[in-house]
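Colleague: okay, sequence plus prediction incoming.
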Amino acid sequence: MRKAPQYNRIHRPFPLSPTVTRSRTLTTEIPHELAGLRLDQAMAMLFPDFSRARLQTWIKDGHALLDGVTAIPRQRLLGGERIELHAEAEDVVECAAEAIPLAVVHADASIVVIDKPAGLVVHPAAGHPDGTLQNALLHLDPTLAAMPRCGIVHRLDKDTSGLLVVARTLEAHKSLVDQLKDRSVSREYLALVQGAVTAGATVDAPIGRHPSDRKRFAVRRDGKESVTHYRVEERFPHHTLLRVRLETGRTHQIRVHMAHRHHPLVGDPVYGGRARIPAGADPALIEALRVFRRQALHAARLGLIHPETGEEMAWESPLPPDFEALLCLLRGLA
């Protein structure tokens, strides 16, 4: 897999001008082998670049013609009919564009890779109606208004820094969602945890909503499958830097799994409890641990198959200054 070189961070709206397809007409003949299937089932096979839900919406909205006649999703096929699909991206974003600086790692006509800073919320939500990555993306590239959630296919917590990919076309969106589902997207994180971790391991423990606090998540028997792999990257007397690889992508997954293993992330205000100060720590380290008020988690590496070219691509992000400074203190180098 090709490793991308180090990049220069761009702290201004990046001038992107790809060709983004908003409307086009696709035609094909229904193969006789698909006779007996419903139209939406057949179209999902014939137009794999689009999800079945999106195809059903287009059919219901009259964008699909069968032998020149407006079709319905459950219409049964005989085989040999000619299907004409008017694929059109519609503006689905209600939030406004905002000139928020972003670090663009990679950009082409299909995808944009962003290095998100800690403190930036990904999607507008209660308590964060604006000032989000989604607002920033609309300023970076207004055509993303035509994409579901501006093309964001996976997320990072507000105070987690690092890499995430954004789709710029419906075809790229479908491809990336499928890659996430079949776990072919590679996501590696650096996590600083409390305590001495002796060796790497895998946490295979289902995660669901906390039974009494709806803002938190917990390992629970009736939760969704959640698998996290980790190995030791660097050891300190009372802390461990881990390299973590996600197999699934549940909300707060790394934070919940490491707390479940009794090694919560340093600075985690939800799952970490009070800051643990090592005995004999010098004043600078004590102060650094006390003021580090976000989870020490960084999405350091992202790998995927390019939706258009099929090329395996990967990017790496250096640790942000606050994280690196804390590690330097732990190493006794500061």
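Modeller: Received, thanks.
Colleague: switch to C-alpha atoms for all contacts and neighbour counts from now on
Modeller: Fine.
Colleague: mind checking the longest helix of the protein?
Modeller: Assignment by DSSP state H gives helix 170-181 as the longest helix of the chain.
Colleague: other SSEs contacting the following helix or strand past that one?
Modeller: Counting by DSSP states H and E, the next helix or strand C-terminal to helix 170-181 is strand 186-194. Judged by 3 or more C-alpha pairs under 8 Å, 6 or more residues apart in numbering; DSSP states H and E, strand 186-194 is in contact with strand 239-246, strand 297-305.
Colleague: all helices for the stretch 101-250 of the chain, in order.
Modeller: 133-140, 170-181 (DSSP state H, counting those that start in this stretch).
Colleague: pretty sure Thr57 is in a strand, no?
Modeller: No - counting by DSSP: H, G, I helix; E, B strand; the rest coil, Thr57 falls outside a strand, being helix.
Colleague: now do the contacts for the nearest residue to Lys60 once chain neighbours are set aside.
Modeller: Using C-alpha to C-alpha, 6 or more residues apart in numbering and skipping the chain neighbours, the partner closest in space to Lys60 is Ile72 (6.3 Å). When contacts are counted by C-alpha atoms under 8 Å, 6 or more residues apart in numbering, Ile72 is found next to 39, 59-60.
Colleague: buried ones among the residues you listed?
Modeller: Burial by neighbour count, 16 or more other C-alpha atoms under 10 Å: within those this picks out 39, 59.
Colleague: closest to Arg22 among the contacts of Ile72?
Modeller: Ile59 (17.0 Å; C-alpha to C-alpha).
Colleague: didn't that closest one look like it was pressed against Arg74?
Modeller: No - counting by C-alpha atoms under 8 Å, Ile59 stays clear of Arg74, with 9.8 Å between them.
Colleague: second structure follows, compare the two:
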Amino acid sequence: MSEPESRLNERPSTAARLAATVPDGLAGRRFDQALAELFPDYSRSRLTAWIKAGAVRLDGEVVPPRQILRGGEAIELDVRMEREIGAQAEEIPLDIRYEDADVIVVNKPPGLVVHPGAGNPAGTLQNALLHHDPKLAEIPRGGIVHRLDKDTSGLMVVARTLRAHTALVEQLSERDVHRQYAAIVYGAMVAGGRVDAPIGRHPHDRLKQAVREDGREAITHYRVRERFRTMTLIECRLETGRTHQIRVHMAHVRHPLVGDAQYGGLLKLPKGATPELAAALRGFRRQALHAEKLEFAHPKSGKPVAVEAERPADMEALLAALRADTKENG
């Protein structure tokens, strides 16, 4: 058995037995549907998996998820949650922009990997979060409900309870989370627009995504914020959340992100660029993408939560060089 498999099998878990009675108002509903209403802390997919595994009983019997209820039945649910100890707590500084008992919104710096994995066993955002709140070890994926690429900066929301995690994942799947980004792209764009192009795994490079007919639906809205001589600062809003979506979509419309070697190719120095702009571009070693605004309904109160994060220093320095180059070259 390999070391990762051994570690996975040794993970302790939290266990509990929960009970409920099916109210008359749920008579005629399917077992899995009623369970989701009676135990909202857990996602529908997790509850369905527990039903199929025999961890949920109806009047003492194991029944299928589609069993129709009559009302008054007794439900017993054996909860068994693995602890997220694949990552160890590490004292890594966090830029927290919002925090309460249910959620944390953190401003991730560029260069910080979100989850431990091959090549990054430690020093990740998840390691830092586990140090900040050890109880996150009991939440799926350490409470992280969406991710940013290593070299993308900006806001991420983290759930601190099972109920918050379930609610936020549902908001994401229902497209109820507003995610707004700032990006610097090649080319002098004249207007905003909408990219509606499905995204899937690149046919030849497994590390990349690509626009492909058999991909998953992907929609990005963008508008021009500031035009420069050879580049443009744009605002992007995600309607869906596919891997590398903004990077793939902007390359697809022939305006790849500055610094994005994976989707934009080698560095392109504009003709006649000032020495300062040339130096700024050579020193910018990541995609120019920042998650600047995040809005969602609070998973407990339902009230709107809106958080913003200013662009990081490296993007501001590049923008200053672009403004000076545009002014000088008129």
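Modeller: Now that the structure is in, tell me what you want to look at. Remember, predicted model here, so these are calculated numbers, not experimental data.
Colleague: quick revisit: between Ile59 and Arg74 of the first structure, which contacts overlap?
Modeller: By C-alpha under 8 Å, 6+ apart, the residues touching both Ile59 of the first structure and Arg74 are Asp40.
Colleague: and the alignment partner in the second structure of Pro278 of the first structure, what element?
Modeller: Using TM-score structural alignment, the partner of Pro278 of the first structure in the second structure is Pro270. Assignment of secondary structure by DSSP H and E places Pro270 of the second structure within no helix or strand.
Colleague: can you report how many residues lie near Val69 of the first structure?
Modeller: When neighbours are counted by other C-alpha atoms under 10 Å, Val69 of the first structure registers 11.
Colleague: that should have said Pro203 of the second structure, apologies.
Modeller: 10.
Colleague: aligned against the first structure, show me the partner of it.
Modeller: Aligned by TM-score structural alignment, Pro203 of the second structure pairs with Pro211 of the first structure.
Colleague: swap in Met156 of the second structure?
Modeller: Aligned partner of Met156 of the second structure by TM-score structural alignment: Leu164.
Colleague: what about its match, how many neighbours?
Modeller: 23.
Colleague: go on, the one 10 residues further on?
Modeller: For Lys174 of the first structure, the count of nearby residues is 18 (other C-alpha under 10 Å).
Colleague: now swap in Ala296 of the first structure and tell me
Modeller: That count, for Ala296 of the first structure with other C-alpha under 10 Å as the rule, works out to 24.
Colleague: return the distance of the aligned partner of it in the second structure relative to Arg147 of the second structure.
Modeller: In the second structure, the residue matched to Ala296 of the first structure (TM-score structural alignment) is Ala288. According to C-alpha to C-alpha, to the nearest Å, Ala288 of the second structure stands 17 Å off from Arg147 of the second structure.
Colleague: host element of Ala280 of the second structure?
Modeller: Ala280 of the second structure belongs to helix 275-283, assigned by DSSP H and E.
Colleague: now do that helix: which elements does it pack against?
Modeller: Applying 3+ C-alpha pairs under 8 Å, 6+ apart, one finds that helix 275-283 of the second structure contacts helix 313-329.
Colleague: give the buried residues for the helix it packs on.
Modeller: 314-315, 318-319, 321-326.
Colleague: can you check stretch 208-215 of the second structure too?
Modeller: Here stretch 208-215 of the second structure shows 209-211 as buried, counting by 16+ other C-alpha under 10 Å.
Colleague: contact partners of that stretch?
Modeller: Against stretch 208-215 of the second structure from outside (C-alpha under 8 Å, 6+ apart): 197-203, 243-244, 248-249, 252, 262.
Colleague: quick one: what's aligned to Pro4 of the second structure in the first structure?
Modeller: Under the alignment (TM-score structural alignment), Pro4 of the second structure pairs with nothing in the first structure.
Colleague: tell me which residues of the helix or strand harbouring Pro4 of the second structure are tucked away?
Modeller: In the assignment (DSSP H and E), Pro4 of the second structure maps to helix 3-9. Going by neighbour count (16+ other C-alpha under 10 Å), nothing in helix 3-9 of the second structure comes out as buried.
Colleague: could you do stretch 47-62 of the second structure as well?
Modeller: Result for stretch 47-62 of the second structure [16+ other C-alpha under 10 Å]: buried residues 47-48, 50-51, 55-58.
Colleague: make CSV out of these and add distance to Ala297 of the second structure.
Modeller: What follows is those, written out as CSV (distance: C-alpha to C-alpha, whole Å):
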residue, distance to Ala297 of the second structure
Leu47, 23
Thr48, 25
Trp50, 28
Ile51, 29
Ala55, 32
Val56, 30
Arg57, 33
Leu58, 34
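Colleague: so which of those is the closest to Ser6 of the second structure?
Modeller: Of all the buried residues of stretch 47-62 of the second structure, the one with the least separation from Ser6 of the second structure (C-alpha to C-alpha) is Trp50, at 23.3 Å.
Colleague: just give the nearest non-adjacent residue to the closest one, would you?
Modeller: Computed as C-alpha to C-alpha, 6+ apart, the closest residue to Trp50 of the second structure that is not its neighbour in sequence is Val56, at 6.3 Å.
Colleague: tell me the contacts of the spatially most central residue of the second structure?
Modeller: Centroid-nearest residue in the second structure: His146, 1.9 Å away (criterion: C-alpha atoms, centre = their mean). His146 of the second structure sits next to 156-157 when contact means C-alpha under 8 Å, 6+ apart.
Colleague: what does it align to in the first structure?
Modeller: Using TM-score structural alignment, His146 of the second structure lines up with His154 in the first structure.
Colleague: what's the answer for Ala218 of the second structure, then?
Modeller: That one, Ala218 of the second structure, aligns with Ser226 by TM-score structural alignment.
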